[in-house]
Every structure is written in structure tokens, then in C-alpha cells.
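Visitor: structural data only, the sequence is not supplied:
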């Protein structure tokens, strides 16, 4: 899916939020997952899981974000089942040792638990 570029010019509050979310996602270690809401909260945006989804739609070309480590609060891949993106996300997670049981990741086992859940700051 093509990325929607952010407008040029001074950084907006949305651009700052996206940068904080991307930086938070980059901290998720190999073999761990985080939920959309968890990412938003760690980035300083409590109860804003959709902001995480929006940020993932705007990742700049060339920036390597481990997008596949972000899943929904039920431990499921949010991309529609049987789509190429869903298969790719599951394949990448399984390659890192994350297992699925009936389409779900056991969050008690694989959830990323950052040492500090203090918001990411610039």
C-alpha cells in the first residue's frame, strides 16, 4: 500500500505525535509485540490506539519500522485475515519466535514490557 506523504513545512502536532509513535515502535525488541493502545500510551497519547494506526499509514519511505510487531488488544493481527499483509505479518512474527494459538498471540508471554513506560520525548 503506498504511503501518504506528510506535508512539507513546519512540524505539526500530528507530525510530532507520529514521530514519537514511530520511535516507540522502533523500541519493540525482536520476538515481542505491542498493542496499538500500548504504543500510543508509551508515546504519551493515552487511550489513542487509532493514532498508532494512523502513524503506521504514514511511515516515510526508507524508514524501517517493525510495523509487524504491532497487534490489536485481543492479540490478533488487525490486517484482514487471508490478505497478503496479514500473512506477511504473521510470517514475520513467527520468524521471530512469536507463536499463534487460534489466530492470537499470547500477550502474557510475548507482550513487550518496556523498562520505563514514561512517554518518549524529543
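Guide: Cool, the structure landed. Predicted model only: the values in this text are computed from it and were never measured. Residues are numbered from 1 along each chain as shown.
Visitor: when you work out contacts or count neighbours from here on, use the C-alpha atoms and nothing else.
Guide: Will do.
Visitor: in this structure, which spans are strands?
Guide: 34-35, 70-71, 100-101, 104-105 (DSSP state E).
Visitor: for the last one, what is the distance to the chain centroid?
Guide: Relative to the mean C-alpha coordinate of its chain, strand 104-105 is positioned 15 Å out (C-alpha atoms, centre = their mean, to the nearest Å).
Visitor: the residue nearest the centre of the chain and residue 10, how far apart?
Guide: A centroid search over the chain (C-alpha atoms, centre = their mean) returns residue 70, at 3.5 Å, as the residue closest to the centre. Going from residue 70 to residue 10 by C-alpha to C-alpha, to the nearest Å gives 29 Å.
Visitor: here comes the other one, which I'd like you to weigh against the first:
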């Protein structure tokens, strides 16, 4: 017999957890789509995060703090969304150059923390 799904397994509950994870990113900081999914308890669901954010139907959501895992803005350069995201990030003191956040990186995934080679100290 299959386990009975609980309320936390519903699409609406997943959406609410993702929105809460995005709201929890402090001003001046960023996180990758995959990291947002992980923080929401939905590892591996980066595309779901992107789909929910692309709806743009949540007023006041700091969507601009969510980037690709390599620190790049996902919108095409020169698009209205790209320009707005750059402006919002810069207004929070985030350094953005050529569509990429500089000086900080999106939070690493659990795999990166466990399996990435150690950083070289200079």
C-alpha cells in the first residue's frame, strides 16, 4: 500500500515553501535557483523555482535575488527583466558586471560543499 500524501506534498505547499525561501534571502545577498529549492525542502527542483518565479504573480517578492548557480542573471542581456534585475541588485549594494554578480557567489549546493575540491588559499 502506497503512503498517503500529506498536505506538505501538494503543489500549493511546495509553492509556498519556495516563496518563503525566496523571501528569506536577505537584501544584498543572492541564492541560486537550486539553493532556493534545497532551502524549501525540494532538492533538485530548480526548474520548479524558476517556473514559480516566472509567473510574477507575488507582489513584493524579492525575485531579483535569485540567480543561476554560476551567479549569472537568467534573463537575456538587454531585456527588460535583465535591466530591472541588475538595477534592483545594485540598489541593494550588489556588484553586477556583465550580467554576473561579483564579490559573492550564489550559495553552494550540498554536493558542491561535500565534493568540490578545497579552495586554494592565496
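Guide: Great, that's in hand. Worth saying up front: this structure is predicted, and the values here are computed from it rather than measured.
Visitor: contacts only, for the equivalent of the residue nearest to the centre of structure 1 over in structure 2.
Guide: Residue 70 of structure 1 maps onto residue 66 in structure 2 when the alignment is built from TM-score structural alignment. By C-alpha atoms under 8 Å, 6 or more residues apart in numbering, the contact set of residue 66 of structure 2 is 22, 30-33, 36.
Visitor: how does it look with 6 Å?
Guide: By C-alpha atoms under 6 Å, 6 or more residues apart in numbering, the residues touching residue 66 of structure 2 are 30-32.
Visitor: what is the nearest of those to residue 97 of structure 2?
Guide: residue 30 (14.6 Å; C-alpha to C-alpha).
Visitor: surely the closest one and residue 65 touch.
Guide: Yes: counting by C-alpha atoms under 6 Å, residue 30 of structure 2 does reach residue 65; the two are 4.6 Å apart.
Visitor: show me where structure 1 has helices.
Guide: Assigned by DSSP state H, structure 1 shows helices spanning 13-26, 36-42, 49-57, 84-95, 107-110.
Visitor: looking at these, which is buried most?
Guide: Most buried of those by mean neighbour count (mean count of other C-alpha atoms under 10 Å) is helix 36-42; its value is a mean of 24.
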